[in-house]
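*Asks:* Okay, predicted coordinates and the sequence, questions at the end:
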Amino acid sequence: MVNLKCPICGGEITVEDDALPGELVEHECGAQLEVVKQNGKLSLRLAEQIGEDWGE
């Protein structure tokens, strides 16, 4: 397990060691976060919010 900080509120989040880049986690503050791997280390960033297209 890896302890990371939420980039929004600074709270602690525990992520599995085998978490894959692109995996989404939700923090208790309500933030949707994406796991990223930089220089072999895991970190978190705010996940992109993609709106529905509905073919328009």
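*Replies:* Sure thing, it's come through. Numbers count the residues shown, from 1 in each chain.
*Asks:* hey, let's count contacts and neighbours off CA atoms from now on
*Replies:* OK.
*Asks:* what's stretch 9-27 in contact with?
*Replies:* With Cα atoms under 8 Å, 6 or more residues apart in numbering as the test, stretch 9-27 has contacts from 1-6, 29, 32-37, 47.
*Asks:* try 6 Å this time
*Replies:* Met1, Val2, Asn3, Leu4, Lys5, Gln32, Leu33, Glu34, Val35, Val36, Lys37 (Cα atoms under 6 Å, 6 or more residues apart in numbering).
*Asks:* what separates it from the chain centre, distance-wise?
*Replies:* 5 Å (Cα atoms, centre = their mean, to the nearest Å).
*Asks:* Okay, one more to line up with it:
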Amino acid sequence: MTKCIECEAEISLPAGLEKGEVIDCPECGVELEVVNAEKGELRVAEVEGEDWGQ
């Protein structure tokens, strides 16, 4: 169990999460990247911009 960085909602982490996986907060919908699954450390996932070759 950990908390959302944005809204402080309690988040239950599914078993088997690995570093780099992205989950959504069930309360506010922000995408969170797993930094350390064992410690429940999350950060706001970086949004990669689309490169349309412009």
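*Replies:* Sure thing, it's come through. Because the structure is a prediction, the values reported are computed rather than measured.
*Asks:* Return the members of the contacts of stretch 9-27 of structure 1 classed as buried.
*Replies:* Gln32, Leu33, Glu34, Val35, Val36 (16 or more other Cα atoms under 10 Å).
*Asks:* quick one: the strands in structure 2?
*Replies:* Taking DSSP state E as the criterion, structure 2 contains strands spanning 2-3, 10-11, 22-24, 31-36, 41-44.
*Asks:* Can I get the ones you listed in TSV including distance to Glu50 of structure 2?
*Replies:* Formatted as TSV, the strands of structure 2 follow (distance: least, Cα to Cα, whole Å):
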stretch	distance to Glu50 of structure 2
strand 2-3	30
strand 10-11	29
strand 22-24	18
strand 31-36	17
strand 41-44	18
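*Asks:* List the contacts of the most centrally placed residue in structure 2.
*Replies:* By Cα atoms, centre = their mean, structure 2 has its centre lying nearest to Leu32, at 1.5 Å. By Cα under 6 Å, 6+ apart, the contact list for Leu32 of structure 2 reads Val22, Ile23, Asp24, Arg43, Val44, Ala45.
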